[in-house]
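> fold the following for me, if possible:
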Amino acid sequence: MRILLLALLSLTVGHALKAQAYKKEEAKAFFVNQRYEEALAVLKTAESLVANDQEARFLLAVSYYQTNQLEAAGRLFQSIIRSEKDPFPECWLYLGKIRHAMNQFAEAAGYYKDYLRRIRANSPNRKMVWDDIRRCATGMRLQYLPSEVYAENLGPKVNTNGDEFAPVPSPNFSNRLYFSSMRSGNLGGRRDENGMPDSRTGQFYSDIFSCRSATGGGGNWQEVSSVGYLVNSTRHDVLLDFNADGTVLYFFQGWHHEDAKIIVDTFRNDKEERTVSSDVFKGPINPAIGDEAFFFASDNLVFFASRRPGGYGGLDLYRLEYKNGQWGTPVNLGPQINTAYDETTPFLARDRITLYYSTNHPDFSIGGLDIVKAVFNANSETWTTPENLLTKINSSEDDAYFRIAKDGFTGFFASSRKDGMGQRDLYAAHFDNFLPEMELRVDEYYGYVESRLVEPEVTGPQEDMAANPEGESLPALPEEIITTEEVASVPEAEMSAEHEITGEQEEVPVQPQVDGAPETASEAGNAGLLFLPPIYFRMDTPEAFSADQLRQLQTIADTMQKQEDAYLVLTAYQKEVESGKGAAIFKGAQQAEAVAKALLKKGVPNDRIFIRGLLSEAVGDQECSVDFSFYLPEGKAATTPLPVVGLRYANAVPRHPVHQRLLYKVQVGALSGAYGTNSLDAYEGVMVERQMDGPYYRYTVGAFTTFEEAEAFKVKLLRGAFTSAYVAAYIDGRRADQMRARRHIIDFPDLKAYTD
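Sure thing, here's the model as predicted:
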């Protein structure tokens, strides 16, 4: 009997050991295939194995780390170090990674050094860890620098426990974002690295999706939809870009890099055929040789990353240009951008000289890939030293695929930071101030206004698309495209901001008028006020200044020299001309520029002159007048009482709607020249402005005393003829950025709504 009991016990123990060994191997299989959630689930059911097997405990701790459960991972790594006689050196490595992820750079560097002390001198990991120590040093240097941007996770309706990456803002709709994702439910299901179905240890291949913001692009992203099986396939489908007007989609498709192609899709939404036309991109770029992360800056300019031979090491950035009817040879961006490390996911801003990209160079990164910015100097033909976007945007993990939306205030990127929901999540970057590199070039603008699109219905859930058998009605195409025949079927509420410009007069809210604006210095009741009468012009180009006018300009120059913190505001009033409001205010701005240039010759700095061009019939028998006012920063007192917009202001057109100390307007364009269409003619309060040290003319409409009114007007504009619009604040006639507006809240409480 005793022998029988021993035999049964041995058999039971043997089965238990086999079961534990099986669970360990199963967990390792998931682990090797980066299925960390499944590895975690298996190990959690094997308590005895984890308690007695250091390798199993280590796998459990790493799985916690990889699923972003940092506290649980840290406790388990510390437990292994305390309880094991010879703990794995990688326990210190991962403790460093955990501290690094928390931006505790000094503590992270300490753990990294502990790891280096425990590994062989010839270990291939030594350089990697030394680089991470250097990144910690960069983090300590950058951590507390001021930043006027913050990052926001797009939330659980967009991000999953899978992998979301490659965000691309819609070229036509400010509330729409496209992206790629490897997530549950994708068309191909789980597959192995060769593309064969593998439901046990395989990964989901990527599909392309879209989502919408319920607040016009500002947040609350939801309504995630697949772009449908006319684009998505059982292979990897990765969005690369759209062309400028959204009529062409570029995407990567393939089982892996060796057999992948770049597809160029032009859409036809024909009621009978409803087909998509696809072609392979013909340029000299090829994923099979390491080309990736393509950005189509235009139809004839592409930036991309590559490991092709002849680079500086790792991934390098290249540009490819289409000239004389053919694509040229890719050109490496050179050693000021590329390094022995990785440079990838380029994005060129609208000014065509500001380049955003990601690099893991330890001198520019606080960890993994970081988003940086460099600017090309055309005179010296060199790039500036890359600038890190700081810790409000970058993390210890990979931050990449940065894109800026057309509004110039919002960016999007993908990050594998450890406070996310999955492998990589999508984030929005909200900038306090408009990014000047996103000013709309005049040639770009005219291209946009020639083509206005109508928003189609939202694509249905992906499951319905995947289940749709061949031969039945097909799903909607990516919502950038709709034919003119379908316009009538779109509900009014669904009309996009980019419908065709008809020239019809749109109902405009009543613009506020200003009462009590003094007509002359004596009306203001300020003894000793510097009196500066307007300068009048009769011709398209200003006549030579009279002796009195030259003396007045010298007085202004002397005043600016004495009052070194003052800014001069030149306001031009121009009569409307046959070519429209946009052309008229630009003519007025040119007259103000003539005055500004005369002042520049007298030593007034160009960064202290702000010009405005307005419409008015009240300029007597003259065609244009230019008057003078000043802006003083908060807390600054004038040595001589100076005319200020809305206060002590001897202006040529009293009670004009823009003569208010606090004013809100809505910017609808920023061009390098005149406004060449009639789309401004339907609106009141039309104005053009320019800071004399900048190249762009900003066009605004409306005039409001509260942010709420201006915001409502902006929404109406976006439903009309304008693709982008945002509210701008003006204090004493000069535009105020977010920082300046915050400093004036005590004077104008309504600015709090603007700055929030």
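> please make it C-alpha for all contacts and neighbour counts, starting now.
OK.
> can you pull out the helices in the stretch 151-300 of the chain?
For the stretch 151-300 of the chain, helices defined by DSSP state H, counting those that start in this stretch do not occur.
> so what's the gap between stretch 349-363 and the chain middle?
13 Å (C-alpha atoms, centre = their mean, to the nearest Å).
> could you measure from Lys113 over to Leu70?
Between Lys113 and Leu70 the computed distance is 20 Å (C-alpha to C-alpha, to the nearest Å).
> could you check which of those two is surrounded by more residues?
Taking other C-alpha atoms under 10 Å, Lys113 and Leu70 do not tie; Leu70 has more neighbours (24 against 17).
> tell me which stretches of the stretch 151-300 of the chain form strands.
163-169, 176-182, 190-191, 203-204, 207-213, 221-226, 236-242, 248-254, 261-267, 276-280, 291-298 (DSSP state E, counting those that start in this stretch).
> ok, now the stretch 301-450 of the chain?
For the stretch 301-450 of the chain, strands defined by DSSP E, counting those that start in this stretch occupy the ranges 301-306, 316-323, 326-327, 331-332, 343-348, 354-359, 370-377, 382-383, 387-388, 399-404, 410-415, 425-431.
> got a list of what the nearest residue to Thr410 once chain neighbours are set aside touches?
Leaving aside its sequence neighbours, Thr410 sits nearest to His430 (C-alpha to C-alpha, 6 or more residues apart in numbering; 4.9 Å). With contact taken as C-alpha atoms under 8 Å, 6 or more residues apart in numbering, His430 is in contact with Val149, Tyr150, Ala151, Glu152, Phe409, Thr410, Gly411.
> another sequence for comparison is provided below:
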Amino acid sequence: MKQAFVFFLLAIVPLFCFSQQKLSTKSKKATELYYEADNYWVRGQYTAAYEILQTAVDKDKNFLEAYFRLGVIDKSRGNTSEAEKYLQKTLELKPDHAGANFELGELYIQIGKYQKSIEATKRYLALNPRNTERKSQANRFITNAEYALENLDSTRKIFPEPLPKHINQYAMQYFPVITADQKTLLYTRRLGTTMNHDEDLVVAKKGEGGNWSEPQSISDNINSSFNEGTCTISADGRTLIFTSCYGRNGYGSCDLYMSKKTGDEWSRPENLGPKVNSSAWDSQPSLSADGRTLYFVSNRPGGVGARDIWITSLDDSEVWGKPTNPGGEINTKFDEVSPFIHPNSKTLFFSSNGRKGFGGFDIYLAEKVGDNWGEPENIGYPINTGEDQVSLFVTADGKKGYYSHENLDDPKVKGEIYQFEIPEDLQIDTKARYVEGIVYDIETNDPLDAKVELYDVKKDQRISMVYSDSINGSYLMVLPEGEQYALYVNKPGYLFNSKSFDLSQELESEQVEIKIPLQKITLGGKAVLENIFFEFDSYEIKAESKTELNKVVSFLKDNKDIQIQIAGHTDSKGDEGYNQNLSEKRARAVYHYLIEAGASATQLEYRGYGDKKPLFDNSKEEGRQRNRRIEFEII
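Here you go, the predicted structure:
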């Protein structure tokens, strides 16, 4: 927000640098003061210029130009009541003052006086201004004001409240992000209200009582004497990307840097490199839940507008690819900023001043359908107002929102972090749950670093991938609602372990905790294939088994010196002979599929065991269900 403020001031300086313009005042002293203020103005010393202009209007109570400039400065500072007073005074002295009508048209949108905005802007346009860019802006004022009047909905029950004072203890705090388990809050804090004050990343933890701890520096390896700005963190809290604009080796005015957490230690940040960073401004990152897709903002050439949202992803070699621009599906010829990709990886929130809205920057959401984005939707009032709205974060369960609110009333605390409960009718369609636990060696109980992959079994498509921590074996994987998933845990030298999750049905908990043991590849080692499915009372393999079967093929190709037996098992219901026959046919069906998919027949054999080797109690339905299985054994 402060960068936008400075940019605005620099942009309007040329409008007022007419060194010897004809002024309305006849007071020599007022004239001298006006030109003295001009000298401070062109050097960016706006406070000094403002104070001198106030003295000038004391010398001449009808000094038109001084009132107008005071109004413009107050407007740019966010002092809306003073800005309105001075601009109205300008119009009292000259009702057809084009600049004052234009500035009021924009100001009234910012403070939610939409009808007055329309009236002021129409007065400006009636003067037939020649500046085509400002005419275009004025027409957008009217469009937005009319949209706002039609879409103000006071019935929405949203009550934002600031986080506790110990969280909002700094001069500015903004761009909050939260891990999927909602136990870690990370945000940027600034020690003062100007761009010259230091920015660092701080973290707070939620205790057992639900209260946030005192914020601490995230790490001495990350925070420095330079600035560490807007950041993003993966759902498991172990991959961090942040912005730094000076002091570090970079490629442009602001670059993106990455740090990885192993155990409790963050690595020293590394620049994402010239594929991602450019000679332009690159900032405001947002990571997908698994930390492998990055959304960010850049004003580099080749985009749609001034500042666009760009997207890059990690390949299987852990290298970031060349960023792509989603084009007009998301970006406009104006500015799109502060992207946030929800943990469901389908819902993108972002701010834009180039779409129909309530004025300034509004927050929109777009849903991903296949490889494309649906039409962005304004999330509406009272979240969006005439003021700029940026940096929204929505929790994985879709129930709570966090954002940074610019406080215009308190000069000591200019930006605070707010939270609000999202009404059920406004919550996103696809929420996300998560599975967490540790990966360990089944024999030694030692934690393992392993690849954890999530697949949509109906599409046979990998949704996300993370690695368990090499120090403590911990992992966290986000599970978007609405689909059936297979979870695979792989490590060279070990049998893979698979789990099944059906999120097309409602789960009782938002969290699933699973400890995943891995068994070394040894004679007699067994693995249950939990994502192989058959039609009821049949040996016909269902299509959603393809992902699991292909994993077995890959495992055999990676371990050519082993042989496995495909074993079919049933529960104890029904005739023993029938169960034996069904188990053999199912094992044979898997055997043939694997060979047709590229596995070597010399590595495979199959056998049916009927109901002779139960793993669980057959007197209970849950036990019977788990006893109906396909497993393989190293022979």
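> of the strands of the stretch 301-450 of structure 1, give the one that comes closest to Leu17 of structure 1.
strand 425-431 (39.7 Å; C-alpha to C-alpha).
> for stretch 374-389 of structure 1, how far is the first residue from the last?
End-to-end distance for stretch 374-389 of structure 1, by C-alpha to C-alpha: 11 Å.
> return the distance of that stretch from the chain's centre.
Here the centre of stretch 374-389 of structure 1 is set off from its chain's centre by 19 Å, with C-alpha atoms, centre = their mean.
> what comes up buried for it?
Residues Ala374, Val375, Thr382, Trp383, Pro386, Asn388, Leu389 are the ones in stretch 374-389 of structure 1 that count as buried (16 or more other C-alpha atoms under 10 Å).
> next one: stretch 111-126 of structure 1
Quick answer for stretch 111-126 of structure 1 (16+ other C-alpha under 10 Å): Tyr111, Tyr112, Lys113, Asp114, Tyr115, Leu116, Arg126.
> circling back: could you export the strands of the stretch 301-450 of structure 1 as JSON lines, including distance to Leu553 of structure 1?
Below are those laid out as JSON lines (distance: least, C-alpha to C-alpha, whole Å):
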{"stretch": "strand 301-306", "distance to Leu553 of structure 1": "47"}
{"stretch": "strand 316-323", "distance to Leu553 of structure 1": "49"}
{"stretch": "strand 326-327", "distance to Leu553 of structure 1": "54"}
{"stretch": "strand 331-332", "distance to Leu553 of structure 1": "51"}
{"stretch": "strand 343-348", "distance to Leu553 of structure 1": "41"}
{"stretch": "strand 354-359", "distance to Leu553 of structure 1": "37"}
{"stretch": "strand 370-377", "distance to Leu553 of structure 1": "34"}
{"stretch": "strand 382-383", "distance to Leu553 of structure 1": "39"}
{"stretch": "strand 387-388", "distance to Leu553 of structure 1": "41"}
{"stretch": "strand 399-404", "distance to Leu553 of structure 1": "42"}
{"stretch": "strand 410-415", "distance to Leu553 of structure 1": "41"}
{"stretch": "strand 425-431", "distance to Leu553 of structure 1": "38"}
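> and these: which comes nearest Ala260 of structure 1?
strand 301-306 (14.5 Å).
> circling back to that earlier point, the residue nearest to Thr410 of structure 1 maps to what in structure 2?
The alignment partner of His430 of structure 1 in structure 2, by TM-score structural alignment, is Glu421.
> repeat for Asp399 of structure 1
Alignment note (TM-score structural alignment): Asp399 of structure 1 maps to Gln389 of structure 2.
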